[in-house]
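>>> give me the fold of what follows.
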Amino acid sequence: MTVLPRGTLLLAAGIVALEFSAAVTSFVASTLLPVVARDLAAGDRLGLLVAGSSLGLFVALPLASRVLGRLGTRGTLAAGIVAYAGGLVVAATARSAWMFALGQLSTGLASGLLAVFGVSSAIRHLDERVRLRVVAASSAMWIAPALAGPAATLDLEHLVGWRWTLLVPVPFVLFGRLLVVRAVRDDPPADAAPRPLGWTLLVPLGAAGVVLSTGWWPLAIAGAVVAAVGMVAILPPGTARLRPGTPAALAAMVLFAVGYFGADSLITVLLTTGFGMSLAQAAIVLSAAPLGWAVTSLFARRFPATGLTMTALGTAVLAVGGPFPVLLAAWTVAGIGVGLAYPGLYVRATTAGPSGFTATELATAVITAECVGQLLGRAIGGTLSSAGGLFASYAVFAVALAAAAAVSRR
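Sure thing, here's the model as predicted:
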């Protein structure tokens, strides 16, 4: 796979555009969920409506290296676009919750393939300095959708209906795909043979248990354990032992995702149920961290240990509690810490160095580490909060983030 003239700029812009389309897709889907549930008479099956895209992503992770090896660049991009657009069409024309979930499964599968392809292409063709900027710019791509996405989605839904509104992200995906395909040639990746499929399929199996547990914590815990075993099979050797270099960075990514995304998933519950604040106040606090993350990542990008320590401290304050301004400041500091830490940590986790890891292996590993970490964090938080340990869950998240800070130094 060879970068064409001006390929670096085109590839970087394409990856950022695909991230923007992912942000648009996320906010459109979450904003339309109540409307879709009402129209499909699926108010008691919300778990089914939201499970499809997540499960599709986890199915894609163990299969991505095989698809890239068999289809090459253009074939993988074409397959991803067809699956993505086709899935959205199926969801937009669905007359039942199961058909909607099937369409979302296809879009999640496509998103996973496109993500692995984008990250592996960046590893191959962009040096560390450019990759750092691409990661920071990709984080910033969530700012506009976070601020304007929900309101714009609702306005468009009132104008043309939810089914047409669901198709809004398609042009952004096609634009990103066009930029990427102009930047690289269709040479098959020169990667090593993928690992045996058996153990890696435990990731989607375990994810299915967590996503479909619908609050039944024994199934959520069992699913989390199964997914963690599959994650170890996908990650490079030495990750579980915190071997210095890329494996330690990937381990830190897992711990970061457990702590930060676990805390983020329960913060509205913590503020409203735990501290008796209004939903409006909870929404303000909820948006503070991602905005702090996105803005800070544009300016300071090489402080993983310092940033993760700040995020751990902000999360610890949430476990203790306080008035609204204190909690708002704490979660803002947590987001700023992520902005300081994430780009540098991501680059370290996707730099092979002397280890000899292939680009596709690293791309699959870093996405798996972050996604399974999110899954584990939400499973841990959901289980503890269901057992009356809502505040204890934030102490666990703070410990996970402090551990991520320590591991990142390796």
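>>> please make it C-alpha for all contacts and neighbour counts, starting now.
Noted.
>>> now the helices for the stretch 301-410 of the chain?
304-320, 324-349, 359-386, 390-408 (DSSP state H, counting those that start in this stretch).
>>> tabulate those helices (TSV), appending mean neighbour count.
Below are the helices of the stretch 301-410 of the chain laid out as TSV (neighbours: other CA atoms under 10 Å):
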stretch	mean neighbour count
helix 304-320	24
helix 324-349	24
helix 359-386	24
helix 390-408	23
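>>> and these as JSON lines, adding distance to residue 221?
Below are the helices of the stretch 301-410 of the chain laid out as JSON lines (distance: least, CA to CA, whole Å):
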{"stretch": "helix 304-320", "distance to residue 221": "22"}
{"stretch": "helix 324-349", "distance to residue 221": "27"}
{"stretch": "helix 359-386", "distance to residue 221": "7"}
{"stretch": "helix 390-408", "distance to residue 221": "14"}
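>>> return the set of buried residues in stretch 244-264.
Neighbour-count burial for stretch 244-264, with 16 or more other CA atoms under 10 Å as criterion, is recorded at 245-264.
>>> another sequence for comparison is provided below:
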Amino acid sequence: MSAAPVESETGVWQSKYVWVTVGAVALIFLAAMQSLAVTTVMPVVSADLDGDALYAVAFAGTLATSVIGMVAVGAWCDRGGVLAPLTTAVVLFIVGLVIAGLATSMPVLVAGRLVQGLGTGGQTVALYVVVARVYPPVLHGRVFAAFSAAWVVPSLIGPFLAGAVTEFLHWRWVFLGVAALTVVAFAMVVLRLYRLPLHTDEPATGRIGPRMACAIAVAVGALALSLAGEVGVFAWAAVAASALVIGLAARPLLPRGTLLARPGLPSVVLMRGLIAGALFGAEIYVPYLLIDHYGFSPTWAGLGLTAAALAWAAAADVQGRFGDRLGNARITLLGTSLLVTSTLIAVATALLGLHAAILIAGWAFAGAGMGLMYPRLTVLTLAYSTPQNQGFNSSALSISDSIGAATSIAVMGIVFTALAGTDAAFPAVFAIATGLALLALVPGLRLGHAHEESGTARS
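Next up is the predicted model:
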């Protein structure tokens, strides 16, 4: 108990942690930069490679295969060390970027994006396990606050930088440049982790085959869900079928009782999926509204999200410093209130034609709410975990993210398309986000406590 204050005072930047911290944050930063940059350059890539038919798949494929990477790496970590699975995930991420960067046709680029997704999902889970096995529990909140902050700079400069690279160099360097920088970032991590004892003393022994089969089924379902809007009048049937496949296949990949919001870890994982669906589903329509209704350029519309990114980072830092003092119930109420306030402001702006500044300022509340809740849920996941299931639980959290975002984006997209040309289109998608945020209160008030402030985990 006496070591905790010392660790807290020196923090994650002390000499024995600094290279792991810098390298891990850099890996998160580069993944975020690449994700945001691709959104900017993909229209140019599609035109250059004559790939309009595969435009959506280039995005959906990465999300789908990331689920497979999450499950595989999570199981691998639970069976021993973390260095080998992390290395494999990073290599897949780099190989995918190189394939995409050198692609001469759209099918080849999509293949690169599929490989990249395997690496992205695995890398995220592996880094969570690194945090669990390298840092003392008292510092977990600080580390995940740093991870959240690593998304801020990409959200500020990612679209602009990607556009500049595409205009003055070539779109290929958006992929190849990130690949080169990832090698450097990983070197910082691996040189330090190589000397640390990262194996669990009681490795998991359960079968991985059935879980991998479920992960592949979830990936196929997520990909089908993203394409559901292409089947016209059968869109809702396709959504229902895809959602059924995802729901059935996801159950073995999530803690028992997740879909029923059982107290403890199941509610932690469920809440993460609901708030991810609320924010990421609605956020893609914020710049769309600014362009469509207010005449913003794409660059300025993207910058309209800057306030939310800054608020996310600030709130994540507050959570990292004072999360234990605030408590999980209070963080849930504060975070969901901020998210609901933001989406309701978006509904009112779209419905009443309020000034664009109101939408931009209001969306900052969403960033603040997520900054409080997102890293806190990760801290809780690790606190509820043991060395034998850290990988499983970390992958479950990321899978919930992906499923929540993919499902809400698909449903919102179909609703928006059905109402296109009417004044109800934008208010409808923001109203769906409001409903998801309110629904998150159900698991959010059942999070419980895993003694995360003292580091004593229980499953």
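>>> and the TM-score between these chains?
Here the TM-score for the pair of chains, by TM-score structural alignment, normalised by the length of the first structure, is 0.88; 403 aligned residues with a CA RMSD of 2.6 Å.
>>> sorry, back to before: can you say which of the helices of the stretch 301-410 of the first structure is nearest to residue 201 of the first structure?
helix 359-386 (12.0 Å; CA to CA).
>>> so where is that closest one in the second structure?
Under TM-score structural alignment, helix 359-386 of the first structure corresponds to residues 390-417 of the second structure.
>>> how near is residue 136 of the first structure to residue 19 of the first structure?
Noted for residue 136 of the first structure: a distance of 11 Å to residue 19 of the first structure, by CA to CA, to the nearest Å.
>>> quick one: which of the buried residues of stretch 244-264 of the first structure sit in helices?
The helices, defined by DSSP state H, take in 246-264 from those.
>>> quick one on the thing from earlier: for residue 55 of the first structure, find the nearest of the helices of the stretch 301-410 of the first structure.
Of all the helices of the stretch 301-410 of the first structure, helix 359-386 comes closest under CA to CA, at 11.0 Å.
>>> on contacts alone, who are the packing partners of that closest one?
helix 46-92, helix 97-125, helix 202-211, helix 217-234, helix 246-269, helix 324-349, helix 390-408 (3 or more CA pairs under 8 Å, 6 or more residues apart in numbering; DSSP states H and E).
>>> from the chain's centre, how far out does stretch 122-139 of the second structure sit?
16 Å (CA atoms, centre = their mean, to the nearest Å).
>>> these two touch, right, residue 96 of the first structure and residue 43?
No. Contact criterion CA atoms under 8 Å: residue 96 of the first structure and residue 43 do not qualify, at 11.8 Å.
>>> let me have the helices and strands packed on helix 359-386 of the first structure in CSV, extended by distance to residue 154 of the first structure.
Shown next, in CSV, are these (distance: least, CA to CA, whole Å):
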stretch, distance to residue 154 of the first structure
helix 46-92, 16
helix 97-125, 19
helix 202-211, 26
helix 217-234, 33
helix 246-269, 21
helix 324-349, 27
helix 390-408, 32
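>>> just give the nearest non-adjacent residue to the aligned partner of residue 407 of the first structure in the second structure, would you?
Superposed on the second structure with TM-score structural alignment, residue 407 of the first structure falls opposite residue 443. Of all residues not flanking residue 443 of the second structure in the chain, residue 267 sits nearest, at 4.5 Å (CA to CA, 6 or more residues apart in numbering).
>>> which non-adjacent residue is nearest residue 68 of the second structure?
residue 215 (5.2 Å).
>>> what's the distance between that neighbour and residue 59 of the second structure?
18 Å.
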